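# dropping a prediction and its sequence here:
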Amino acid sequence: MSAMSLVNTIRSTFVPIHREGWKFVAAFFVVSLVLGFLWEPLMWIGFLLTAWCAYFFRDPQRFTPQDDDLVISPADGRVSAIVHVVPPQELELGSEPMLRISVFMNVFNCHVNRAPMRGRVSWISYSPGKFLNAELDKASEENERNAIVIDTPAHGSIGVVQIAGLVARRILSWTAINDHLEAGERFGLIRFGSRLDVFLPAGAEPRVSVGQTAVAGETVLAEFGSAKGPVISRRG
């Protein structure tokens, strides 16, 4: 096996860990060693939890479709809701109902969040709140959350809301107002289980179904300007 083949094999086997996760991985590892001095089986349990922590903060490469008519999933997880609702006030997107597609992330999903469409960040609003089950509809208004508005070049403004959940205790966003994001570009992360909501204006048709698994940066959640109409699905 050539040196380049070996490097490619390692890269494909070991997924990179996001920089925000290294301090947690290190903490889990040190605690595991300390516990090992008290009772050896605790050390091995700690090592398993350390491996889980590294897995949680994984940041794999994704291949994002580059099309201004497509809305790409901002999160890994399960599509938990597709509804038309009035967007949260903090988004400042008006009082008319918008299409909301929600993606729920459990503690085993990759938690790096990606921009659903290309555009300029025009508004950011952080709201402190509760830590209810992120799958509950009222979590959109009562939970801790971070709302971002992206002005797209072809379809107006869309909203993206990071919502904390039962276990999540920290929402991270490293984008700022006037930043330009490409579709699929990393913009944030939520630690330990949560939800992402995408609010879309008129003209967007869902391309997923409730219960479907979404992949951040790859799965097409919705599409603008299509004459195909909404997706009809069945359980098989």
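Nice, I can see it. Residues are numbered from 1 along each chain as shown.
# C-alpha only now, for contacts and for neighbours.
Will do.
# pick out the residue closest to the middle of the protein.
residue 75 (2.7 Å; CA atoms, centre = their mean).
# give me the distance from the host helix or strand of residue 147 to the chain's centre.
In the assignment (DSSP states H and E), residue 147 maps to strand 145-152. In terms of CA atoms, centre = their mean, to the nearest Å, the centre of strand 145-152 is found 13 Å from the chain centre.
# and it, what does it pack onto?
When contacts are defined as 3 or more CA pairs under 8 Å, 6 or more residues apart in numbering; DSSP states H and E, strand 145-152 packs onto strand 119-127, strand 156-164.
# show me what contacts the residue nearest to the centre of the chain?
103, 105, 110, 111, 112, 113, 114, 196, 214, 215, 216, 217 (CA atoms under 8 Å, 6 or more residues apart in numbering).
# comparison target below:
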Amino acid sequence: MAEENSLTKYLSFPVNREGWLFIALFAVVAWVLGQIWGLLGWLGFFATLWSVWFFRDPERVAPARDGVVVSPADGVVKTVETAAPPAELGLGDKPRVRITLLRTLLNVHVNRVPVEGKVVKTVEVAGSFADASRPAAAAENERLGLVVAAAAGNRPVAVVQVAGPVVRHLSNDLVEGQPVKAGQRAGISRLSLDPVKDLIKKFKGEAATATNEEKASFSLGHLVTRVDVYLPEGVAATVAAGQSIIAGETVLAELA
């Protein structure tokens, strides 16, 4: 019985409101393809199931203790290194610990607040939609930054969502001056219709909006999205490269 309850909990999850339009589009396309050829219909059916999985929005429980920095995203830690934060965050150019998180198209893409405190800055920067796993993507790709002044010591923790070739739409539900809790929902990185529009333009003989770099040979990096976390100066990370992390629950650092 316990195993059955665990399975039910794993398969029962809410879907983020931004996903319903895409799920409906996948379902309609699957039905149309099914009228053409049964096999295509089945492929569309499984693609629809994947879209539901992509937009799932499970509940998370953050650690109860004060001064913890939790992961803003699901995925895997790619690197833990020192780097200067992007200029648009207004945190100066002194290097600090940066934790780079990568998530695949099978991970939850709802973002969460990293630390309890107050939102002091939100900023969006236009850029390319090249492979987000590249080191240069932190400065070249389109990105959305969030800075939270931690309640513990009033030190800033920054999160930067980095867009990629497939997941291009970055959203933030928070506003400057808003008090927040660690693990609170902060928006979603989701699919964009732009790649489909570019494909249609190609069929029509029009120029696609993608740059030459974005049109380069396909790589696995096209299927991942990236989130960078910048810790306050003097704070060390408690995670390591290769570690799997869960948004709102995995502790990335301790401010105390």
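Happy to help now that I have it. On a predicted model such as this, the values are computed, not experimentally measured, just so you know.
# TM-score of the superposition?
With the length set by TM-score structural alignment, normalised by the length of structure 1, the two chains reach a TM-score of 0.88; 221 aligned residues with a CA RMSD of 1.9 Å.
# how close does the strand holding residue 147 of structure 1 sit to structure 2?
With mean CA distance after the TM-score superposition for structure 1, strand 145-152 of structure 1 departs from structure 2 by a mean of 0.7 Å once superposed.
# can you check which part of structure 2 that strand sits on?
Using TM-score structural alignment, the residues of structure 2 aligned to strand 145-152 of structure 1 are 143-150.
# related to what we said a few turns ago, need the helices and strands packed on strand 145-152 of structure 1 in JSON lines with mean neighbour count and distance to residue 191 of structure 1, can you?
Putting those into JSON lines (neighbours: other CA atoms under 10 Å; distance: least, CA to CA, whole Å) gives the following:
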{"stretch": "strand 119-127", "mean neighbour count": "18", "distance to residue 191 of structure 1": "16"}
{"stretch": "strand 156-164", "mean neighbour count": "24", "distance to residue 191 of structure 1": "8"}
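# turn those into TSV, including distance to residue 12 of structure 1.
As requested, these are exported to TSV (distance: least, CA to CA, whole Å):
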stretch	distance to residue 12 of structure 1
strand 119-127	31
strand 156-164	29
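# which one of the ones you listed lies nearest to residue 18 of structure 1?
Closest approach to residue 18 of structure 1 among those (CA to CA): strand 156-164, 17.9 Å.
# tell me what that closest one is packed against?
Packing partners of strand 156-164 of structure 1 (3+ CA pairs under 8 Å, 6+ apart): strand 145-152, strand 171-173, strand 194-200.
# other residues contacting it?
With contacts defined as CA under 8 Å, 6+ apart, strand 156-164 of structure 1 is touched by 91, 93, 131, 134, 139-140, 143-152, 170-171, 190, 193-201.
# check the secondary structure at residue 25 of structure 2 for me.
helix (DSSP: H, G, I helix; E, B strand; the rest coil).
# which residue in structure 1 lines up with it?
Alignment note: residue 25 of structure 2 maps to residue 27 in structure 1; criterion TM-score structural alignment.
# need the contacts of residue 75 of structure 1 in CSV with distance to residue 8 of structure 1, neighbour count and secondary structure, can you?
Converted to CSV, the contacts of residue 75 of structure 1 look like this (distance: CA to CA, whole Å; neighbours: other CA atoms under 10 Å; DSSP: H, G, I helix; E, B strand; the rest coil):
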residue, distance to residue 8 of structure 1, neighbour count, secondary structure
103, 32, 31, strand
105, 29, 25, strand
110, 22, 24, coil
111, 24, 27, coil
112, 23, 25, strand
113, 25, 24, strand
114, 25, 25, strand
196, 32, 28, strand
214, 26, 23, strand
215, 23, 20, coil
216, 23, 27, coil
217, 22, 27, coil
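# out of those residues, who's nearest residue 224 of structure 1?
Out of the contacts of residue 75 of structure 1, the member with the shortest distance to residue 224 of structure 1 (by CA to CA) is residue 217, at 17.3 Å.
# looking at structure 2, name the residue matched to that closest one.
With TM-score structural alignment defining the correspondence, residue 217 of structure 1 maps onto residue 248 in structure 2.
# ok, the residue lying closest to that match once chain neighbours are set aside - contacts?
Closest residue to residue 248 of structure 2 apart from its sequence neighbours, by CA to CA, 6 or more residues apart in numbering: residue 183 at 3.9 Å. Applying CA under 8 Å, 6+ apart to residue 183 of structure 2 gives the contacts 60-62, 70-72, 112-115, 247-249.
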